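Enquirer: mind folding the following:
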Amino acid sequence: MFSSFQRSSAERRVRLPYYVLWMAISICIQDLQINCQFHTVPDMAADAYLSRCLTLSGLLNADDPTPSFITLLKFPSLQRLSINLLCNGIPLTMDPVHFWRDFSDMHEFFRLLNLSRFIPLRSSYSWIDWRLTFDLIKDTLYHRLDVSRISASYRFRLQLWFDELPLMSRLRFRYPGLYADDSLCPNCGIFMETLEHFFTCLPDSLSIIDHASPPVSTRTKLIDLLDQFVRRLAKKASASPKARLDFNSLLLQLQSLPTIGLASLRNYSDHLTFTGLWFLRGFIPRDLSSLIMSSSGLSRRDSSNIIIRYFLKLHREIYHQLWRPRCKMKSLKDKAMDVTPALLRTIKSSDFTNFRYDTSPVNFFSTNESLSPLQVFEWSSLGIFWTHSAVIRGTNWLNNLSDFLKSRTVLVRFKVLAYWIVG
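Expert: Next comes the predicted model:
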């Protein structure tokens, strides 16, 4: 499959399934100067790794559609071949069973990125550290076994990662009878509240009416939080015994990284774009991980742990200092409009009862049509069912996640999938 991708033209590559996955692997091979090729194994039974791989056939779950290693070996172009490269450029020197499970999870992860909501990433695949991003979302999902009690801050992180925050620009479609004519930011009351505006909102102090609940200078606070984030990274990396840069030199480079967006935020104006949006959603840029690893002299694993630790801290601070105050302003706005939680629940229940699914056949990998946001349940209850189902059934959590997002992104064929659809 990957060999076929390498032989394809640029025009044909973008039409292949899992285009982003193959491009990520290709970039790793080029950057690390790895001579990646498939090696024929003359005697499969005598090969220690492939013999171990045969045990995979007895470990598969009927509910897990991920192809087995046996299936791969029987594929015409890959018969009796072994894969010797993982997505992060590390050769196959580990237990093949562990390797294949990890590779299958990564495969499912990149299936999600074929959905229409992630199309903008197709032009930016090379600047994302996919391995670190993958580890970050796994940490978000499985921070505890009892996922039914997921905290509000973790739920916020999932909503942000999948661009599902209940912002006014979304609620106007979710509740057309309540917010159709008012999608303005509850903080400033001037601009439409999109995700970028949420991070860059800077209310005019002269327009403050209610001094008991003054608006939050989101942009100013976010600049402070991002500055604290890069300072923590610089301090930790420069304190390494193998550090190649001092604190000030490393801090200057971190502050100037366009993918983090600190410089972009400081010079932000209405005609500019905030460049750190994908980073704040949880897509870690490669230049950040490369800079920390090269400047600190630490291994990739240790550098990744440092980045993940401080990034999760950054997300917690954004939740408490930016998102919760915004939700308070939204609550005051609802109260002034006589919109109560009971009214929202009533509307959603009614819409869910009357909703009818499209019955036309759907190809999940070729369609880019998106559903309008559905009025079913608050996203605050989301992520619980499919992750909890994965724990109970012992199935692959990414399969459940993939099924859920398909129902959000494409037209669903069967009504039996109704419990996957959430708004």
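Enquirer: switch to C-alpha atoms for all contacts and neighbour counts from now on
Expert: Will do.
Enquirer: might you report the residue contacts of K328?
Expert: By Cα atoms under 8 Å, 6 or more residues apart in numbering, no residues touch K328.
Enquirer: what helix or strand does it sit in?
Expert: Element membership of K328, judged by DSSP states H and E, is helix 324-336.
Enquirer: buried set for the longest helix along the chain?
Expert: Taking DSSP state H as the criterion, the chain has its longest helix at helix 218-238. Using 16 or more other Cα atoms under 10 Å as the test for burial, helix 218-238 gives 218-219, 221-223, 225-227, 229-234, 236-238.
Enquirer: and this one, so I can compare the two:
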Amino acid sequence: MASAWIALDDDGFILESSSLHLPSCFPSALRSEIYAVLLGLNALSHDSSIFIYTDCSHLISLWTRFVDSPFSPKLLREPNHLLWLSIRQLIMDHNLTVDLNKVPAHADDIYNIQADSLAKDAHLSLQPTVSPLAFCYAPCLLTFNSLPIDMNIRHFFRSIADARALLSFCSLARFTALGSPSLFDWAGIYFCLSQIKGFASHKDGRPEFWIFRIKLLLDMLPTLTTLQQRKPYLYSSDWLCPQCNSAPEDLNHLWTCPYILPDLNPCLTHRSEIIKFRDSCLSSFLSLKPLDITFQTKFSALDCWNYESPSPSCLWLTRGLLPVHLTTFLNQHFPFSVIYKYISSLLNDFQVALYGEIWLCRNVLFHAWEESQGISTASKLRGPSINSSSIAISPQNHNSSLATVSQDSWISWISSSIIRVDYGSHTWIFCAA
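Expert: From the prediction side, this is the model:
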């Protein structure tokens, strides 16, 4: 970020000019304009009267609010309030008379063009950046890590608290067990979390999908493996997936379970939704600007779209953990703000499909299996006891699964125990019990 100003006498001759490479904290075009005014005022002698010409109408409107008007504490809530306070202090201390005038932007004004050129040269030069505190004349100055806080103080402290919370969040053992935190784009993950909009279920208005997304991210969904850890007196540790009876039912198994019904195949459904997610991302980004076939080929070849195995990064993405290689690749063509905006929306749609097409269906079947094992709602609410412990280790129930149960015996139960709900383009089933 850079700033520049030119001083003219009454006859239009250039008396002095200056340009400066500015601190990059809180960068903005408006901040550069305000800095130029502040630096110009600082070069004036006492009791001077000047006319300032600028092509920034926003600067003039804010000048009217923050300089020409009496001081108001509301100024402290505004961005760049330290610069405005410094300008007020300079005008008062040096007894300056200042009048701002608007010049048309891009109107071939020779002095405006020269000032812009000076600022660009300063931005590209290797001159040292001055300290952010060098031109602060505000009577009261708050700093953080030796940097002035030039924004709404409450918002600043909130952002610090959010940053610390995010640092603690990404350091959780459930994430570090997957690998280095650098494997994930935590800024993107935070953005996606902040965009979650829960919708109400048919029954009691709870945001069921919001809860699903959070538990999916944290690996807290009540899979059989999780229940075996929480309630070992009800769920035997050697029980396998109730649907396929071929592997433990953990979070990743939800998307790779080979259990097959005419309208239910978790593995194929997950693959189909990953492909749809990938193609939707590709279409969305290609709609922003034309990119050659190389971009499409490389994007589709990213490891996070490898649904065959599936790859670890594909399973991370399913959970809502954005792999850094995905956003880094897209950042070669798009800013992160655009990437997060589109990825967040499409990730939501992807997980909506997983919720309706896999998770809710699995819950219905899992509930049927629990009843076949004698695990009732009442037994879940009770603590461990001799009677309840016998449920989990009963030889009669051991290794029982839906894969070995006659379809007629539980399809009739499903038909009487669920209702259908339409949500957009999705039709979902909900357990009514």
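Enquirer: got a TM-score for the pair?
Expert: Overlay of the two chains. TM-score (TM-score structural alignment, normalised by the length of the first structure): 0.53; 257 aligned residues with a Cα RMSD of 3.5 Å.
Enquirer: returning to that earlier point: which residue numbers in the second structure does the helix holding K328 of the first structure align to?
Expert: Counting by TM-score structural alignment, helix 324-336 of the first structure lines up with residues 360-372 of the second structure.
Enquirer: do a quick rundown of the helices in the stretch 301-423 of the first structure.
Expert: 324-336, 341-354, 384-393, 397-409 (DSSP state H, counting those that start in this stretch).
Enquirer: same thing with the stretch 151-300 of the second structure?
Expert: Going by DSSP H, counting those that start in this stretch, the stretch 151-300 of the second structure shows helices at 153-170, 173-176, 186-194, 208-218, 224-230, 253-256, 266-288, 293-300.
Enquirer: check the mean deviation of the longest helix of the first structure from the second structure.
Expert: Here helix 218-238 of the first structure, set against the second structure after superposition, deviates by a mean of 0.8 Å using mean Cα distance after the TM-score superposition for the first structure.
Enquirer: tell me the contacts of P384 of the second structure?
Expert: Per Cα under 8 Å, 6+ apart, neighbours of P384 of the second structure: 231, 233-234.
Enquirer: how does it look with 7 Å?
Expert: The neighbourhood of P384 of the second structure, defined by Cα atoms under 7 Å, 6 or more residues apart in numbering, consists of Y233.
Enquirer: what residues does the longest helix of the first structure touch?
Expert: 199-202, 243, 245-247, 250-251, 254-255, 262, 265, 292, 295-296, 310, 314, 322.
Enquirer: rerun at 8 Å
Expert: 198-202, 243-248, 250-251, 254-255, 262, 265-266, 292, 295-296, 306-307, 310-311, 314, 317-318, 321-322.
Enquirer: equivalent analysis for stretch 208-226 of the second structure, please.
Expert: The contact list for stretch 208-226 of the second structure (Cα under 8 Å, 6+ apart) reads 174, 196-201, 235, 237, 240-241, 248-251, 319-321, 351-352, 355.
Enquirer: ok, and the closest non-adjacent residue to the residue mapped onto T200 of the first structure from the second structure?
Expert: Using TM-score structural alignment, the equivalent of T200 of the first structure in the second structure is T256. Ranked by Cα to Cα, 6 or more residues apart in numbering and with sequence neighbours excluded, the top spatial neighbour of T256 of the second structure is C267, at 4.4 Å.
Enquirer: buried only: go through the contacts of helix 218-238 of the first structure for me.
Expert: 198-202, 243-247, 250-251, 254-255, 262, 265, 292, 295-296, 306-307, 310-311, 314, 317-318, 321-322.
Enquirer: the counterpart of A161 of the second structure in the first structure: neighbour count?
Expert: Per TM-score structural alignment, the equivalent position to A161 of the second structure in the first structure is S104. By other Cα atoms under 10 Å, 18 other residues sit near S104 of the first structure.
Enquirer: need the contact list for K380 of the second structure.
Expert: Neighbouring residues of K380 of the second structure by Cα under 8 Å, 6+ apart: L234.
Enquirer: spatially nearest residue to the residue nearest in space to the middle of the second structure, not counting backbone neighbours?
Expert: Centroid-nearest residue in the second structure, with Cα atoms, centre = their mean: F191, separated by 1.0 Å. Nearest-residue entry for F191 of the second structure: Y340, 6.8 Å, with adjacent residues in sequence omitted and distances by Cα to Cα, 6+ apart.
Enquirer: what about the equivalent of that neighbour over in the first structure, how many neighbours?
Expert: Correspondence of Y340 of the second structure to the first structure, assessed by TM-score structural alignment: S304. A total of 21 residues lie near S304 of the first structure under the criterion other Cα under 10 Å.
Enquirer: thank you kindly, that will do.
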